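[1] Make a model of this:
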Amino acid sequence: MYLQMWMLFLWALSFTDMVVSILAEDTTTLVDSHEPPTRQNDKFSTAEYPYVRGNGNNLNYDDERSIPYNHRCSERLETALDQIRRRQIAKQKTLHLNGYSLHQQLRSAPYDMYVTDMRVRLPTSSSWVRVDRCRFNPRNASLETRLLFNDLTISGKVNLFNGDMLQRAPVEPNPEDSCSMILRLRRAGIGFHTEPIRRERGQFNVKTDSHFLEPGFISVYAYGCEPRLREHRRGFRDDEDSEELSREMEDIFLKGIRSLLTTYMQKELQPAIKETLMRNMGYTISYG
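    Here you go, the predicted structure:
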């Protein structure tokens, strides 16, 4: 009798161990199913700027993607730049800043300085400007683009008017009473920051801010301005005042050209920049 009870106890104990082992195995499986996978997601290998569907690749990003792309980020901008070059070279190989002029009242002399007929000489090669950066940030849906110019030569006609001349008649620069200024820039650039400001049904508006990037080389040359300046220097006390006038005129010309060139390029490239941003955001562009 005692032996039978002991065997029954051992049999019951072995059944309990089997139940416990089954429960432990199920619990472990549930916990493992909630652990994150150890393999990195190929689509989002770059944490800061992940690749998104419906756009081209971003500059400095790997092209080996699991999702195929049809448009590079800078493709539309490069096409627009090439159209500007072809349109101007068909004329006189110069880029005319038509409709733009500079006007600034001088501090060192009682005159107003006007700059008109501004032109940008384009080189014969197609590499006069290139897209140096084109990057889409999916976090705030913004687009950063940057242009770099290899070598720019900008010229303009300069006229000085005193207050009496401006009051007597409208400003109409006389070619015989003007001089030329030439500005050379190497490795200058323009940066653009674009972001959407309104996304309604059938309407997509963007805001673009632009800024001029300091060039690696600057040279300002005045051609034929010395005789005109001597006429306006008669009331000056010494040569130091005359040099100050020359420096101020060169500074006005430099800053004005930088501002006008930035405004002109932004206006010309705005449609391409907007289309690039929309493609990166997944929109489909259709014409017709």
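[2] Please count neighbours and contacts with C-alpha atoms only from this point.
    Will do.
[3] Which of the helices or strands spans L254?
    helix 239-280 (DSSP states H and E).
[4] packing partners for that helix?
    Counting contacts by 3 or more Cα pairs under 8 Å, 6 or more residues apart in numbering; DSSP states H and E, helix 239-280 is packed against helix 75-89, strand 102-105, strand 189-200, strand 203-213.
[5] For the ones you listed, give me CSV that also has mean neighbour count and distance to L10.
    What follows is those, written out as CSV (neighbours: other Cα atoms under 10 Å; distance: least, Cα to Cα, whole Å):
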stretch, mean neighbour count, distance to L10
helix 75-89, 16, 80
strand 102-105, 16, 104
strand 189-200, 16, 75
strand 203-213, 14, 79
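[6] out of the ones you listed, which comes closest to W11?
    W11 lies closest to strand 189-200 among the helices and strands packed on helix 239-280, at 73.9 Å (Cα to Cα).
[7] what does that closest one rub up against?
    With contact meaning Cα atoms under 8 Å, 6 or more residues apart in numbering, strand 189-200 is reached by 140-149, 204-215, 262, 266, 273-274, 277.
[8] let's see it at 7 Å
    Strand 189-200 is contacted from outside by 141-149, 204-215, 262, using Cα atoms under 7 Å, 6 or more residues apart in numbering.
[9] Now do it and strand 203-213, the angle between them.
    When axes from the mean of the first three to the mean of the last three Cα atoms, to 10 degrees is applied, the directions of strand 189-200 and strand 203-213 differ by 160 degrees.
[10] Quickly note the distance from Y264 to F212.
    According to Cα to Cα, to the nearest Å, Y264 and F212 sit 12 Å apart.
[11] got it, and R199?
    The value you get for R199 to F212, if Cα to Cα is used, is 29 Å.
[12] I'd like the structure of this one too, to check against the first:
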Amino acid sequence: MTVPPSPLSPDPRRTEGVHPDHTELDRLDASALVQAFVEDQLGAVEAVRAAGGAIAEAVDAALPRLARGGRLVYVGAGTSGRLGVLDATELTPTFSWPPERAVGLIAGGDRAIRQAVEGAEDNADAGAADIRGAEVGSDDVLIAIAASGTTPYVLGAVKAARERGALTVGVANNPGTPLLAAADCAVLLDTGPEVISGSTRLKAGTAQKIALNTLSSALMVQLGKVYGNLMVDVQSSNVKLEERAVRLTCHATGASEAQARQALAEAGGHVKTALVMLRLGVGAGEAQARLQAAGGHSRAALGEG
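    A predicted model of the protein is given here:
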């Protein structure tokens, strides 16, 4: 188990440092406070930009496992854990990714999504137990998130996942930390000290959110969940999404609204199927068969390569 540095000794983790530019933060009025917080968030974007190569490497490493039917498994504690659960949850309505293939694990269990569970992140054995409980295997991809890079719960999860043959991606906001050393793919988001010292729900969390969005979205694109830049695997689960499906179908095919609605009705609301139907002039069954033969990739089903 990794022991955090003593409170009396200098903490080498940059996220724990005191921001030199904001030592008078409590004296600022509302306008100046807002400006300070917003401007510091720009550091999150720069940190992710710098990590672009590492994120791309993680995408390349993860893609074959997911193509074989593996799962995305997110693990974290506190803010990091909640961001992982959020990314996992959003994959289903956005890309029709099966919910059982997007697993969010957080220290302290589901209760910790809404309520802080003190001390849960310090238990490495619990992290390992959650990995075993989720039956993580060799085709799965573990995305382990910890701003500090030293969270025992997350480190325990990574160790257990590697022992079970899973690919591990470590996302941390401090260089040279155990999480980055332990993971197969290391993604450093070096955001440095926070405006409110140590509050990694600020730009460290923002950088994690951007990185997770980027990683999972890139994977979904390469898995055929997007045609051009259109979200053709969206689940039409409410009125807003039903209307979005119509607009996407019209845009992709040049069909009228009436034609798009008819095709979507025959396709069970599935934009990708309606797209192939209208572009090739085939029925829903034929469109579905073409998509299945093409591994779900619209361009291949349309013969566009």
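[13] Quick check: TM-score for this pair?
    For this chain pair, the superposition-based TM-score is 0.24 by TM-score structural alignment, normalised by the length of structure 1; 108 aligned residues with a Cα RMSD of 5.7 Å.
[14] if we can go back for a sec, let me have the helices and strands packed on helix 239-280 of structure 1 in CSV, extended by distance to Y221 of structure 1.
    Below are those laid out as CSV (distance: least, Cα to Cα, whole Å):
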stretch, distance to Y221 of structure 1
helix 75-89, 24
strand 102-105, 17
strand 189-200, 21
strand 203-213, 21
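[15] Need the three-state assignment for S217 of structure 2.
    helix (DSSP: H, G, I helix; E, B strand; the rest coil).
[16] swap that for P227 of structure 1, sorry
    Counting by three-state DSSP, the backbone at P227 of structure 1 sits in helix.
[17] what about it, how many neighbours?
    Counted with other Cα atoms under 10 Å, residues neighbouring P227 of structure 1 total 11.
[18] same deal with R244 of structure 2?
    For R244 of structure 2, the neighbour count with other Cα under 10 Å is 18.
[19] so where do the helices sit in structure 2?
    30-50, 52-67, 78-95, 124-133, 152-163, 178-182, 203-222, 239-253, 257-266, 271-280, 284-293, 298-301 (DSSP state H).
[20] Check which helices and strands the shortest one sits against.
    I take that to be helix 298-301 of structure 2. helix 284-293 (3 or more Cα pairs under 7 Å, 6 or more residues apart in numbering; DSSP states H and E).
[21] could you check the angle helix 257-266 makes with the helix it packs on?
    For helix 284-293 of structure 2 against helix 257-266, the angle between stretch directions is 70 degrees (the same axes, to 10 degrees).
[22] Leaving out the residues flanking it, which one is nearest to Y114 of structure 1?
    Once flanking residues are discounted, Y114 of structure 1 sits nearest to H103: 4.6 Å by Cα to Cα, 6 or more residues apart in numbering.
[23] okay but the one you found is in contact with T116, surely?
    No: contact criterion Cα atoms under 7 Å: H103 of structure 1 and T116 do not qualify, at 9.0 Å.
[24] Distance of the closest residue to R261 of structure 2 other than its chain neighbours relative to L142 of structure 2?
    Nearest residue to R261 of structure 2 in three dimensions, chain neighbours excluded: V246, at 6.2 Å (Cα to Cα, 6+ apart). The spacing between V246 of structure 2 and L142 of structure 2, counted by Cα to Cα, is 35 Å.
[25] thought A102 of structure 2 was touching V73?
    Yes: counting by Cα under 7 Å, A102 of structure 2 touches V73, with 5.9 Å between them.
[26] sorry, back to before: please name whichever of the helices and strands packed on helix 239-280 of structure 1 is nearest to T29 of structure 1.
    With Cα to Cα, the closest approach to T29 of structure 1 among those belongs to strand 189-200: 46.7 Å.
[27] the inter-axis angle of that closest one versus helix 239-280?
    Using the same axes, to 10 degrees, strand 189-200 of structure 1 lies at 40 degrees relative to helix 239-280.
[28] Tell me how many other residues crowd A293 of structure 2.
    12.
[29] same thing with R279 of structure 1?
    R279 of structure 1 has 18 neighbouring residues, counting by other Cα under 10 Å.
[30] Could you report the distance from it to F204 of structure 1?
    12 Å.
[31] can you give me the helices for the stretch 1-150 of structure 1?
    2-33, 75-89 (DSSP state H, counting those that start in this stretch).
[32] Can I get the ones you listed in TSV including distance to L185 of structure 1?
    Shown next, in TSV, are the helices of the stretch 1-150 of structure 1 (distance: least, Cα to Cα, whole Å):
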stretch	distance to L185 of structure 1
helix 2-33	62
helix 75-89	18
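[33] Go through those and name the closest to H96 of structure 1.
    helix 75-89 (7.9 Å).
[34] any idea how far A274 of structure 2 is from A211 of structure 2?
    Relative to A274 of structure 2, and taking Cα to Cα, A211 of structure 2 is found at 32 Å.
[35] before we move on, the earlier item: out of the helices and strands packed on helix 239-280 of structure 1, which comes closest to S155 of structure 1?
    strand 102-105 (12.4 Å).
[36] For the residue nearest to Y114 of structure 1, which residues are in contact?
    For H103 of structure 1, the contacting residues are 113-115, by Cα under 7 Å, 6+ apart.
[37] out of the residues you listed, which is most surrounded?
    Neighbour-wise, these (other Cα under 10 Å) top out at V115, 25 neighbours.
[38] Settle this for me: it is touching Q104, isn't it.
    No: between V115 of structure 1 and Q104 there is no contact under Cα under 7 Å: 9.0 Å.
[39] Now do the same contact list for R76 of structure 1.
    272, 276.
[40] ok, and the closest non-adjacent residue to E286 of structure 2?
    Closest to E286 of structure 2 by Cα to Cα, 6+ apart is M277, at 7.9 Å.
[41] wait, isn't the one you found in contact with Q288?
    No: with contact defined as Cα under 7 Å, M277 of structure 2 does not count as touching Q288 (8.8 Å).
[42] okay, those two: which has more neighbours?
    The neighbour count for M277 of structure 2 versus Q288, taken as other Cα under 10 Å, is higher for M277 (25 against 21).
[43] measure that one to A157 of structure 2 for me?
    Look at M277 of structure 2 and A157 of structure 2: by Cα to Cα, they are 45 Å apart.
[44] what's the answer for V38 of structure 2, then?
    As defined by Cα to Cα, V38 of structure 2 lies at a distance of 34 Å from A157 of structure 2.
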